[in-house]
Structures are given as structure tokens and as C-alpha cells.
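**Student:** What follows is a predicted protein model with its sequence.
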Amino acid sequence: MPLRLLKYGLSRDYPVSGDIPATPELKPAYDVVIIGGGGHGLSCAHHLAKYHGIRSVAVLEKGYLAGGNTARNTTTIRSNYITAEGIAFYKEGVELFERLSQELDFNVMFSQRGQLTLAHTEATMRSFHMRAEMGKHLGTRTEVVDQKGVEELCPLLNMDYGGPLEILGGLWHADGGTARHDAVAWGYAAQASRRGVEIHQRTEVQGFEVVGDRVQAVKTNRGRVACGQVLIATGGMNYDVALMAGVELPIRCYPLQAMVTQPLKPWLDTLVSSVSLHTYLVQSSRGEVVIGGGSDPYQLYSTRSTLDMKEHLAEGAVHLFPFLQGVRLLRQWAGITDMTPDYSPIMGASPLANLWLDCGWGTWGFKATPVAGKRMAQTIAEGRVPDILKPFALERFETFRLLNEMGATAASH
């Protein structure tokens, strides 16, 4: 067997079939143009082709496949939100992740090990009770645990008994988990490509041809493309891309940083986050401890890392797990979060009849990848917004029907 493998590897004529074809020439027109080759855009393309039979689809990506926020997150998946609308939406997302490897015929390394959010104050405990009851009412596995429960779930935690950051309890979300972010994107891209979707990397959108209330064409650095429908799903660049079409979004962008340690033997079985410390940790399948926190406090279009955030995250991690002191850091990175005033995304229609929005994801875009793609594909194919997306409409900022998810992040902003 080893000899056969060696001969196969050294052969010049063995069959090679790439999952994602090379970037083709742009056609003059497509039924659907998706701007953004990250998880959301690729997921939408997959669902359009597989479930709605729409295969004249071009995904335009300025850089390389899934090189934006899809590659710059900490892979957390959960549905323990605050509002009924948010919980219902992310619950469907978790359910789709549970069977995503089968859906894509690609191992996305989904690991459902639960998330434990810590409470250091009585006020936080009261808010956890509210979130737990709302989650139970809508069918998620979310409950409040006391100090003993926290110790049983994560025995290596520093409980800080009698100290200023004593852990009083926590919010246990058994549905929480992680998945491999690049595997999710590649899986969607491969399936979409097999069904005729074209993925155009290094293709920058430079403007739109708008006639009346419709987008007639998308202008790129590789030429003009006429379109039937257009979806904007560009992560941190959503505001700028929408503005090219004359649509101004209520979005402001902030860097969000994270880092990983050297690989360690497995010891952290759950996701652990602390609202008071603005820090969360999860151990990857390779043994690295992924550490993240809140967004930077200033608006900036940048993916650079900073020393002060590194120090802040390290301080929080060492407080929670003192034995991490001295562990070496391997990498630090940042993404660009597009934040809305109510910390909830914008999905659905725009002021233009054939321009659709998948924007304002802030720090929770990755966990919504399957459900956002599924529901935006349904929206584009049917020409109407499904009920589950209606609460996230852009017009809510004019009617003041806001969805306040500000306290639902793993580490508050």
C-alpha cells in the first residue's frame, strides 16, 4: 500500500479535480450577483443553486475566498440571545450547523460542547435568568447554574472566592459550539461551484449602474456585469459598498481582535466567557487556546493588532485560568465589525427594488452563516422577505422597532 501511494504521488498524469474551479472570465450578465466571497455570500449561492434552481450566479470577491471576517473570527456558534426574534433566528442557525457536514459532504469539524458565560455580579445573574427563561420558551437548551454548577462544568476555573471578581454563577448554553471557519466557506464554495455558480476572486466592485429604483449592472475592475438581483454581503465593507449604490446604512465599523496560544494538551471542554472581564476562551481541535474579547472602542477600518488589546486579553485569560501564565502566544489578528445601533443585523430589502442586504453583523456573523445564506437565498428567489427575517429590516430604524441585543454578546462591547 505505501508503494502504491508513492507511485500515485509521483505520477505526472494522476487525476486532479479541484473543489473550486479557477476564476473564469466574467459573463456579460447573471441572474444574481453576490458581492462578497465570505461565508454568507457563498452560503447564499449554495442555497440558490441547490434549493431554488438558480445557477446563473456570480460571487464577486475583492480579495481571496473567505479572506475577510470569515477567516478572522473565533468560530463560536450559539443561540443564547435576548430577544425572541434573535433567539429564533440563531436557533435555526445552530440546527443547520448540526447537520452541515452532511449537507456539504465536507467535514466542517462542528463540535457542540456548550458555552458557559460567567456572572460576577448579582445584576448579571438576574439578566441570565431572563435570558434562560426566554431561551427555554423558544426551545433552546439554556439554563442558569450556581457556583457549584460552574465548578462542575469547568473545574479549572479560578472562582476567586471572596475576591472582587468572584464567580457567582453562570449561563450554561448546551447548544453552543464551534466549527472550522474556513471549512464552512470552502464547503459552501465547492457545492455551489458544482452546480454552476461562478466564484470570481480578485474582482473588486467599483460602482453600480442604477436606473430608477433598480440596479442595472455592477461595475468591477474586470468589466461591467448586468444583473437581475444583487446581494451585498461584504462584512466590514458593507457600508462603503452600499453607499456606491446610493444606500446609506446605519453602520459604524470597529476592529475586533483575537489571539491564540501555543498548542496545549486538551483541558478546556467548553467555551468560557466573562462579561465583566470582556474575555472569552475556547480550545481548538489543535490544542491552541483561542482568546477574544470586545471590539476596539474607536471606529477604524483596520485589521491590525495592538499591544494594549493583547495585554487586556492576556490579563483576563490569566485571571480565569492562572496556570496559563507563561504560555506563549502564536498569533494575533483582527477583523472589521460592522455594528448597528441595536446590535442586530440588517437583512432583507433595500430602497432599491432588486438590491438585497445582508449587513450589520458585528461580532456574530459566523454563527449565522448557514441560516443567513438559506434565508437570503429564499428572499432573492421568491422576491419577498420571509417572516423570520422581517424583524431585521432596514426600515426598523425609521419606525423605531429596534432589537436590542447589546448584552447578548459573549464579551460585551
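**Tutor:** Nice, I can see it. Numbering: from 1, shown residues only.
**Student:** drop to CA atoms for contacts and neighbour counts, all remaining ones
**Tutor:** Will do.
**Student:** neighbours around residue 102, how many?
**Tutor:** Applying other CA atoms under 10 Å, we find 11 residues neighbouring residue 102.
**Student:** would it count as being in a helix?
**Tutor:** Yes: counting by DSSP: H, G, I helix; E, B strand; the rest coil, residue 102 falls inside a helix.
**Student:** For the spatially most central residue of the chain, list the residues it contacts.
**Tutor:** In the chain, the C-alpha closest to the average C-alpha coordinate belongs to residue 366, at a distance of 1.3 Å (CA atoms, centre = their mean). Contacts for residue 366 (CA atoms under 8 Å, 6 or more residues apart in numbering) come out as 39, 70, 73, 75, 76, 77, 181.
**Student:** Show me where the protein has its helices.
**Tutor:** Listed in chain order, the helices of the chain (DSSP state H) span residues 2-10, 39-51, 84-98, 100-104, 122-137, 147-153, 181-194, 238-244, 307-320, 369-382, 396-399.
**Student:** Just name the most buried of those helices.
**Tutor:** Burial of the helices of the chain is given as mean neighbour count (mean count of other CA atoms under 10 Å); helix 39-51 ranks first at a mean of 27.
**Student:** okay, now the one to match up with it:
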Amino acid sequence: MSVHDAGPPEHPDRLWNSPEPAASYDVVIVGGGGHGLATAYYLARDHGISNVAVLERGWLAGGNMARNTTIIRSNYLLEESAGIYEHALKLWEGLEEDLGYPILFSQRGVLNLAHSLQDVRESVRRVNANRLNGVDAEWLEPEEVRRVCPIVDVSPGVRYPVLGATYQPRAGIARHDNVAWGFARAAAAMGVDLIEHCEVTGIDVAGGRVRAVRTTRGRIAAGRVAMCAAGHSSVVARMAGLDLPVQSHPLQALVSELLEPVHPTVVMSNAVHVYVSQAHKGELVMGAGIDACNSYRQRGAFHVIERQMAAALELFPVFARAHVLRTWGGVVDVTPDASPVVGLTPVEDLYVNCGWGTGGFKATPGVGWCYAHTIAHGEPHPLTAPFSLERFTTGALVDEHGAAAVAH
């Protein structure tokens, strides 16, 4: 256990304490989103390392964790990707019991629609690859699609006819805030310090090894530093002299007004590029593809939102009279091969977890588990070993462009 207070929160209306930063920690995690909190939790639970600080420049889980569309699935094409996402999905299936906190994980299934013969060929290939990798997957004909989701327009005369779909029954959604709160509460109970409003402004490196982080709340010595800064990973890494192969783009989403339950599953389409689910409270949650521009903005643009709504109406004419309640943008970090970077860096005791692009939320427990192992043992976990930084010099890329279906 940590030398810090591991008891219940000082204030009964809080799930965790907000301590002042200590002078030093065994591990400092930069980024208090889902990945950072999950990593801290598994470090304490599985490896007995609880002298850990999670530093967040704003409030916990106020970045991409609060701005995603909460889709969880593991039906990726490549073996390496399927491995980490399937591991995550298995953890999702027991996470509520594990954390002792309601995360509202709903395994309502995910449909990936096919609108052309090429879509059909690629989709069937992915279903076969999934089955070979032990991932549940089915190919559905149009009438079967209609039975799973009656409100999808499968009429043959529409502009984007539905020729079928892949279907993963175990996939679904979860309540993003609850996931973050569950991990934060459990990590804090084991002695992890969760420090909000603490921006990292520098990383001290001496003799090829990380020594400390400099923050707006003072210098904090660190035995190991783990970066979990998502769209700002390249900014943080540059403080240690590293140039990551990552670009940051806005990713926009929106929710409708509250509606009665009408949408029983998650529907995704690459051709019209939209993905739609219905949240637990009743609002429709819709996502688009990433903006072409590089930016750190966390707001939507009208032309993207307009295309997003038009795409949704191509598939769901029943939503024509629904009203948009609010829109927002997240900042996603994208690598050249559309796969993440997890593991060691050229700086000793400095670790990196970034490049998840549009798939970070669904990986949360899986990458937290594997990243904690990497930090604790100083070597990659087998599931994340293919996603090392070195692959961009060796050429052993994990190219998921298009294979991951639609962005989400």
C-alpha cells in the first residue's frame, strides 16, 4: 500500500480524495482519462504498486473519456488488434463486478453495414478472420439485419442499399463517466493519488533516464513516468525530447433530445460514415469520421455535423424529426498505420501509450491491464508487444486502415 491515505474519501459526497502532490512517487501517470485511471488501478491491484500519482491538467476524465461515443467491440481484422480488443472485451464483461461500481455495460451488439459488393467481400473476410481469432462474429443478410434493428431502412431502392452486415452480439456500449469514476474510486481506495488541475509543463531527463515531471503545482520526482495523454501525447513526449509519429485531429459527435427506446443495437456504416446508438437515458448518440485538419480544438464544425445528420437519415428515416441537443469534439491521436503505440521509449523508465485514434474507449480495461504490466516489469506485455514504437523503424506495421471499419 502507499504511504498516502488509502482510506475512504474525506468528504462523503466524493468518490475519491483530492490530495496535494507528494514530493515523489514510484510511478507518475500523465493523463487522468480512462487509460490513465485503468493503468493506475491495475498497477495497484495486480502488481502491488500503489505509490502512484495520476496527474490531470483539468478534471478527471474531462478529455476524450467524456467526449467519445462509448462503443465497445473487438471485431477487428488483424490478429494483433483482435487480441488486445478481445482481451479488453472480456474484461468489460466482468468490470462492473470487479470495480464494485455500476458502469452500465450493455451488450446490445454492433452492426457494421455493407452497401456495395466490395463492402460485402471485405465484411465476410473480417467475419472469417474474427472467427479464426476466437472473436464472435456473424454475417447477416438484409432481412436478418432488419430483424436485429427494425428501424434501419433496408429497402432495395435507396441510394445506399443495405446488402448485409457483420454482427458482433457481445459488443455494446457503456456509460463513460461511470467507467472513469469506477476506476478512480477503486484506485484511490488502494492508495493511488488522483491529482486534478495539475498540468505537466516539463519532464526532467538526466543520463538517459527520466527523473521527474514539472507541473503547475511543483516538481514531482518519479521512478517511472507513464504517458497517457491521448491527443496531446506528442506535446507531452516533446518535453522529454521525443518526436512521436502521431497526428492529432478533431473527432465530432452529437446527441439528440431524449426519445423513447427505439434503437436496440449499435449501427455503423462506412459508406455514409455515421454510427448511431441510443444511450441509457434515451438520447441518440451519433459520431462522424475524423476531421481532415490537424487541430486540438474540442468543438464541432457545422459542415461536419450537417453531413453526419444527413448520413444518419439515409439509414434511419424515422429520425427525420428528431432534434439535436448538443455537439462536441474530441482530440484523437492517429499513427501512420492506424494502430496504437504502447510500451517503452528511448528514455529509460519513460513509457508511452498513445495513437488509439478513434478506438481508445473500447480498449480502456485491456490497455490499462497491459500497460500496468509493462510499467511494473519494464518489458512489453505480449498483447501489446506488436504495438511498440520500434515498428516504425523496423517496418513491422500493424495496418488497420479500413480494416477497423468505420471510425468511432
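**Tutor:** Okay, I see it. Because the structure is predicted, anything quoted here is derived from the model rather than measured.
**Student:** about what we covered before: among the helices of structure 1, which is nearest residue 410 of structure 1?
**Tutor:** Distance to residue 410 of structure 1, taken as CA to CA, is lowest for helix 122-137 among the helices of structure 1, at 12.2 Å.
**Student:** What is the aligned counterpart of residue 139 of structure 1 in structure 2?
**Tutor:** Applying TM-score structural alignment, one finds that residue 139 of structure 1 aligns to residue 134 in structure 2.
**Student:** Which position in structure 2 pairs with residue 216 of structure 1?
**Tutor:** By TM-score structural alignment, residue 216 of structure 1 lines up with residue 211 in structure 2.
**Student:** So which bit of structure 1 is stretch 75-93 of structure 2 matched to?
**Tutor:** Mapped onto structure 1 using TM-score structural alignment, stretch 75-93 of structure 2 spans residues 80-98.
**Student:** which residues touch the matching stretch?
**Tutor:** Applying CA under 8 Å, 6+ apart, the external contacts of stretch 80-98 of structure 1 come out as 77-79, 110, 131-132, 134-135, 138, 140, 142, 173, 175-176, 344, 367-372, 388-389, 391, 403-405, 407-409.
**Student:** Please repeat the previous calculation with a cut-off of 7 Å.
**Tutor:** Contacts to stretch 80-98 of structure 1, defined as CA atoms under 7 Å, 6 or more residues apart in numbering, come from residues 77-79, 131, 135, 138, 140, 142, 173, 367-368, 370-371, 388, 391, 403, 405, 408.
**Student:** Next: stretch 128-136 of structure 2.
**Tutor:** With CA under 7 Å, 6+ apart as the contact definition, stretch 128-136 of structure 2 has outside contacts at 75, 77, 79, 86, 137, 168.
**Student:** of all those residues, which comes closest to residue 229 of structure 2?
**Tutor:** Closest approach to residue 229 of structure 2 among the contacts of stretch 128-136 of structure 2 (CA to CA): residue 86, at 23.2 Å.
**Student:** mind checking how far the closest one is from residue 404 of structure 2?
**Tutor:** Residue 86 of structure 2 sits 14 Å away from residue 404 of structure 2, going by CA to CA, to the nearest Å.
**Student:** intersection of neighbour lists for those two?
**Tutor:** In contact with both residue 86 of structure 2 and residue 404: no residue, using CA under 7 Å, 6+ apart.
**Student:** mind checking how far the match of stretch 75-93 of structure 2 is from the chain centre?
**Tutor:** 13 Å (CA atoms, centre = their mean, to the nearest Å).
**Student:** now do stretch 237-249 of structure 2
**Tutor:** 19 Å.
**Student:** In structure 1, what stretch matches it?
**Tutor:** Aligned by TM-score structural alignment, stretch 237-249 of structure 2 falls on residues 242-254 of structure 1.
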